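**Q** Sequence first, then the predicted structure:
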Amino acid sequence: MTGSTLDLSTAAADFTAILGHWEAERPDAPAVTFAGTTRTWAEFARRVRQNAAAQRAAGLRPGDRVAVLDLNHPSCVEMTLACAQVGTANAVVNFRLAPPEIVYVVNDSQARILFVGPEFAAAVAQVRDKLPAIEQIVHVGGDADEYEAWIGAHEPDHDVHPSAPGDCFVQLYTSGTTGFPKGAMLTHAGMLAHATNVMADFDVDADSRVQVAMPLFHVGGTSYVLLAIASGAHSFMMRMPDPAAALEMLERERITHTFYVPALMAAMLQVPGVADRDFSSVKALSYGASPMPLPVMRGCLKLFPDVMHQVYGMTEQCGVVSSLGPEDHTDPAVEHRLISAGTPIHGVEIEIRDPATGDPVATGEPGEIWVRSAQVMGGYWGKPEATAAAITEDGWLRSGDGGHMDADGYVYVTDRIKDMIISGGENIYPAEIERVLAEHPSVADVAVIGVPDERWGEVPKAVVVAAPGAGIDEAALLAWCREHLAAFKCPKSVDVLDELPRNPTGKILKKDLRKPYWEGKERQVV
C-alpha cells in the first residue's frame, strides 16, 4: 500500500480526523477527480476547511442543516465533510423529485442554506416563496457559480466541533409509508462502521481507485464516496451515471471498485464495442438496489468475470448489509443463490422475524428481515415515533422487507412488508402515489402496485375505481401524476376496476392485485 492503513476503530472518531490523517499521510496524492480536475488530499482538505469557515461565517451552528440540490459534484462531498467538522448536517435532496416534493424535503430538513446546481436553478426560483427557512441560496457550477466565491472568501478554519459518535452529519431522505419522505440521520459511528465493514469484505485500501457513479442523494453514492475517503482511496466522481461514460472511465482510469444499479448495467451491455474493452483493473463490481434480470446478469458475468458482488442494503443502515460474492455467481452447484442477497457482511447480523410478534422464525420460513449492526442510523429526523417503530430497544432495525434465510445463512429478499416498489434502484412507496391520485376528482379508490418490467425490474401500476358519474381517462391520470411526482415514481399504466379487493377489516389486498402479474416469475428484491 502506498499509504499507511488507518484503523477506523481506534485512530479516528469521526470523518474530520480521517481527512486530517490522509492529508498528513499523503498530502500530494490524488484524492478526488471530477470533470478532468484532480485535487490532492492537501487541496481537498483545504477546501473542506474553507467550507467550514464559510458555514460558521453564515451563522450556522451545531445541529443546523444545509441542503444540496444538484447532480453529483465534489462540492457536495466537501459540504458533508465540512458539516462533520462544524457539527451541522448536509441534507442531500433527491434531484429527481418534483417541485412540490423538493419543497417538502427542504422544509422538513429545516435547512438554512440551499446549494443548487444549474439544472435546478429555475425550479428553485419558482418555489422560492415556499421555502421560508432558507436564508441564502448558493448556486454551484455553471456560468452563475457562487460556490467558489462562497468558500474562497475565507481562510481554512481548523476549529473542530467535538462530535459525538452519534452525531448526524449527513441526512438522506427515504420515502415513507405515510406518503412523505423521512430524513435518515446518518452518523459518524454509522458511516465509520459501514466503511470498516465494507473495507474488510471488499479489499478497499489507499491504493484503490473508486468510481462514484451513483447519485449522492442515494446511500449508494454518499456512503460509497465516504468509504473511499475513509480508506484513503482515489475517488473518480461522475456527474451522472451514464453507461458509455462509466465504461470509458473504468478502462481509462483503471478503476478497481465501483457500484451500479442493474438498470445501468443492462444499458452498458448495449454500448457498442463494450466486449472489446479492457476491464481487468476491476477488483470488485458491486450491484444492487433493484432486481437483476438473469439475462442481464449472465451478460455482465461475461463482461466482468470473477468480480461481481450482489449487495443488499438500506439507507437506514448506511448502505450494504449483505453480499453475494463472485464465487457464488459462477459455481453451477449453487446457481440457485443467484436470486439471493448473499450473506451478512463483516460486522452485521441478520435474522428473519415474525413481523407481527418479532419472534425469530424457523430456517427457510418467511418473515421480515431484521438487521443489527453499528451501521444503524441515528433515527428519522423529527420523527421519534417512526424511529421507535423501526429500531428496537436492543438495536435491531426492522427493514420492512420480507424474505427468508436458508440453512447456509443466505438471505432471500422476496417481498416488501410495507409494499415498497424498487424500480431501477429507486425506492418508491405506493402511499406517495396513492396520495396524489386520490386527489384527482375522477378517482374514488386507488391502490398502487409494482408489476414486472424487463428494464427496471418493476414499475408502478395504478389500480383505480372511478368516482360516481365519472370516467377514467388514463392519459389524464398519468399527466396528473407527472405534475405532482418525480417521473420515476409515476405509474406507467392504469387499470380500472369496479371495486378493490379488501379483507374483512377493510385493508386492500394488494397481494391479490399483484398476483396475476407475477405468476410464473421468481420475484426478488436485491
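**A** Nice, thanks for sending it over. Numbers count the residues shown, from 1 in each chain.
**Q** from here on, contacts and neighbour counts on C-alpha atoms
**A** Will do.
**Q** can I assume residue 206 sits in a helix?
**A** No. Counting by DSSP: H, G, I helix; E, B strand; the rest coil, one finds residue 206 to be coil, located in no helix.
**Q** Please report the distance of it from residue 26.
**A** Computed as CA to CA, to the nearest Å, the residue 206 to residue 26 distance reads 10 Å.
**Q** cool, residue 466 as well?
**A** Residue 466 is 65 Å from residue 26, where distance means CA to CA.
**Q** Cross-check the contact I'm expecting between residue 131 and residue 102.
**A** No. Counting by CA atoms under 8 Å, residue 131 sits too far from residue 102 to count as a contact (9.7 Å).
**Q** more neighbours, the two?
**A** Applying other CA atoms under 10 Å to residue 131 and residue 102 shows that residue 102 carries more neighbours, namely 22 against 18.
**Q** Check which helices and strands the strand or helix carrying the more buried one is in contact with.
**A** Using DSSP states H and E, residue 102 sits in helix 99-109. The contact analysis (3 or more CA pairs under 8 Å, 6 or more residues apart in numbering; DSSP states H and E) places helix 99-109 against strand 65-69, helix 121-127, helix 474-484.
**Q** next SSE after the longest one?
**A** Scanning forward in sequence from helix 474-484, with DSSP H and E defining helices and strands, the next element found is strand 493-496.
**Q** what about versus this one:
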Amino acid sequence: METATPTLNALLAGHARRTPERPFIHHRDGTLDYRRTLTLVERLAGALHALGLGPGARLGIALGRRPEGVLAFLAATRIGALPVALNPALEPRLLLGFARAQRLAALLAEGETLAALAAGELPVGMALIDRAGRHPGCLSWPELLGATPLTSPPEPESGQVAYLNFTTGTTGRAKGALATHANLYWNTRAAIETFALGPDDVHLCMFAAFAHPHELFCRALQTGGALVLLEEISPRAIAGTIRAFGVTCMMGLAPMYRMMAGACARADLASLRLAESGGMYTSPEINAAFAARGGVPIMSVWGSTETSGVALANTAEGYRLDGSMGRVCPHYQARVVDEQGRELPPGEVGELQLRGPGLVSGYDGGIALAGHQGWYRSGDLVRRDGDGFYYYVERISGMIKVAGLKVYPLQLELLLGAHPGVREAAVLGRPDRRKGAVPVAFVVPEPGAELDAARLRAHCRAQGLPNYMVPRRFELVDDLPRIGSGKIDKRPLRALVERGSLTDG
C-alpha cells in the first residue's frame, strides 16, 4: 500500500484544474463550483496567514452546516493550521472555556453565540471572526475573503495532522483525535469502495457539523462529486432538498429517518440510492417505514472518531435489517477478542478491535490509543456471525453484572421498545448491596399510552426475560437526554442513579 496519499488541498486543486465549473457545494445561498471554492480557500488562507495563523495554530469553527465552515476547514489545512469544530449551541461560557483550554488562535461564529462571546472575556490573543460581518469589534468574514490569495504556502504532507476530531465524550472528557490527511483519505476511500460512490453522486450529510465534520464534504471532494449543506432538520426540508438537488447519498441518524417516514408520505425521493444510518441502533420498524416512503433500505453503519468514520457497513449487495452494524469495510481489519486478547469464534461476545490506515495515531496531548500491536480497542462489546456481520451488544463500561451474571442494556432497551406503548428506553446499572448491581430503566411513553411499572414488568416477563434481568426500577420520563450528535447521553441518568434519587418501584 502506498504511504503517500492526496491531501485535502491537493484533491481540491486537482478538481479545480480538471473540472473547474463542476458544482461542489450547494446551499440555500447558492452554489460554489470547484474553481470558485479553491479561489475562496486561497483568499481565506491568505487572511488567516496574515493574522498569524500557521502550522499547528488552532482555528475554532462554531457554525452549523454552512459553506463557511467547509471553506474555513480547507483554508486552515492549507496553511497547516488545525480546524477545531465546536458545537454552536454550547453556552458561551463553555465555548470560552474550551477556547482557552485548546489555545484557539481564532474562532469563527455567528448570531447570538457570537454576540455572547464578544461580550465575554476572550482568551488573550484570540481573534473573533463574524461570519455575517455585522458585529462591531470582530473580524469580518466577507472582508477576510477579499484578502490576497495565498497560492504557494508549503504543501502539507499526507501524514500531517489535518484537524482535531473530538470524541463525543459520552464516557468521559472529550479528547481531540489527531486525524491526518492520510487517515481521512483512507476512511473516505473505504466508503467509496463500499458504496460504489462516484463523481455523479450528490451527498447530503445530516450529522451535526461538529461531529466528524469531514463527513460533510470528504466523499464529494475525493470523488469530484457535489455536496449539499442543509441547516434545517425538519423532514419536509430534507425531502425538499433531496428533490431540488437530486441527492443520491444521505447520511443521518435513526430519529431523522423515523421522522421522515412519518412526515414524507408523498415526498419525491426518487434520486436517493443510498441512505446510511450511524451512531445508534436502527430498528427494523424504522427501516421498513422509511423503505416504504423512500424506496431504499437504510444501510446501518458503524464508525468512531478513532477510525476516522465508517469502518463497518451494510451494503446494497448484502445487508441485514436486524440491527447489524454490517461487515468490515475495505482498508480496515476487525476482530472480536476476550478479556485476555484472544480472538473469539463467531457467536461469542467480546470487544471489537480494529486496525488499518484510517485509524488515528492518538489524541492531542500525547495520549495514545488504547490498543496493542496496531489493534485499537474500541471499548464496544459485539458479536460476529458466521457471514461476517457484526452486532453491537453494549459498551464494556455499560455492561451490568447482576450476581455475577452479565446483563446487556441494549438487549433490555430493544425488548422494552417492542412494547406498543414505549417510544424509547435507556437502561443502566444501579449498585446493589446483595447482587452487586441491578438494572433500572428510564422509559419514554408513546403519547396517550397507559404505562406503569407493573405493565412494563409484566411485558418483560411475558417476553421470557429471566428475573435477574428484569429492571428493578422503571422511571417514566418525557424525554431522554442527548449529546449534540443525537445519541442518548446516559451520564445525567447515571448521576440520578448514583445520587440514590431513585427507589425501587
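**A** Everything's here; your move. Predicted, not measured: the structure shown is a model, and the values here were computed from it.
**Q** Let me see the TM-score of these two.
**A** Superposed pair, TM-score by TM-score structural alignment, normalised by the length of structure 2: 0.77. Supporting alignment: 437 aligned residues with a CA RMSD of 3.7 Å.
**Q** What are the contacting residues of the helix or strand harbouring residue 460 of structure 1?
**A** Here residue 460 of structure 1 sits within strand 457-466, counting by DSSP H and E. With CA atoms under 8 Å, 6 or more residues apart in numbering as the test, strand 457-466 of structure 1 has contacts from 263, 290-293, 421-424, 430, 442-453, 472, 489-500.
**Q** With adjacent residues omitted, what lies nearest to residue 44 of structure 1?
**A** residue 31 (7.0 Å; CA to CA, 6 or more residues apart in numbering).
**Q** same question but for residue 301 of structure 2, I mixed them up
**A** Spatially, and ignoring its direct neighbours in sequence, residue 301 of structure 2 is nearest to residue 313 (4.2 Å; CA to CA, 6+ apart).
**Q** Then residue 431 of structure 2?
**A** Closest residue to residue 431 of structure 2 apart from its sequence neighbours, by CA to CA, 6+ apart: residue 437 at 4.3 Å.
**Q** Specify the local secondary structure of that neighbour.
**A** Secondary structure, three-state DSSP: residue 437 of structure 2 is strand.
**Q** Which residues are in contact with it?
**A** 400-403, 429-431 are the contacts of residue 437 of structure 2 under CA under 8 Å, 6+ apart.
**Q** Ok, residue 491 of structure 2 next?
**A** 170-171.
**Q** ok, back up a step: ok, residue 206 and residue 26 of structure 1, which is more surrounded?
**A** residue 206 (22 against 19).
**Q** What's the match for that one in structure 2?
**A** Taking TM-score structural alignment for the superposition, residue 206 of structure 1 sits opposite residue 199 in structure 2.
**Q** Its match reaches residue 225, doesn't it?
**A** Yes. With contact defined as CA under 8 Å, residue 199 of structure 2 counts as touching residue 225 (4.1 Å).
**Q** if we can go back for a sec, after the helix holding residue 102 of structure 1, next one along is what?
**A** Counting by DSSP H and E, what follows helix 99-109 of structure 1 is strand 113-116.
**Q** Just tell me the aligned range of that following strand in structure 2.
**A** Strand 113-116 of structure 1 covers residues 106-109 of structure 2 once aligned (TM-score structural alignment).
**Q** hmm, who's touching that stretch?
**A** Contacts for stretch 106-109 of structure 2 (CA under 8 Å, 6+ apart): 58-63, 88, 126-131.
**Q** do stretch 204-215 of structure 1 as well
**A** 1-5, 71-72, 198-199, 220-222, 224-225, 228, 231-241, 246, 250, 253-260.
**Q** contacting residues around the residue minimising distance to the centre of structure 2?
**A** In structure 2, the residue lying closest to the centroid (CA atoms, centre = their mean) is residue 211, at 4.4 Å. Counting by CA under 8 Å, 6+ apart, residue 211 of structure 2 touches 85, 165-166, 168, 485.
**Q** and which of those residues is nearest to residue 333 of structure 2?
**A** Using CA to CA, residue 165 is the member of the contacts of residue 211 of structure 2 that lies nearest residue 333 of structure 2, at 21.5 Å.
**Q** And that closest one? What does it align with in structure 1?
**A** Using TM-score structural alignment, residue 165 of structure 2 lines up with residue 172 in structure 1.
**Q** since we're on its match, how many residues are nearby?
**A** Neighbours of residue 172 of structure 1 using other CA under 10 Å come to 27.
**Q** what's the answer for the one 10 residues further on, then?
**A** Per other CA under 10 Å, the neighbour tally for residue 182 of structure 1 reads 24.
**Q** Can you tell me what it aligns to in structure 2?
**A** Checking TM-score structural alignment: residue 182 of structure 1 goes with residue 175.
**Q** my read: that match touches residue 166, true?
**A** Yes. Counting by CA under 8 Å, residue 175 of structure 2 touches residue 166, with 5.4 Å between them.
**Q** follow-up on the earlier one: dump the helices and strands packed on helix 99-109 of structure 1 into JSON lines; add mean neighbour count as well.
**A** Formatted as JSON lines, those follow (neighbours: other CA atoms under 10 Å):
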{"stretch": "strand 65-69", "mean neighbour count": "26"}
{"stretch": "helix 121-127", "mean neighbour count": "14"}
{"stretch": "helix 474-484", "mean neighbour count": "16"}
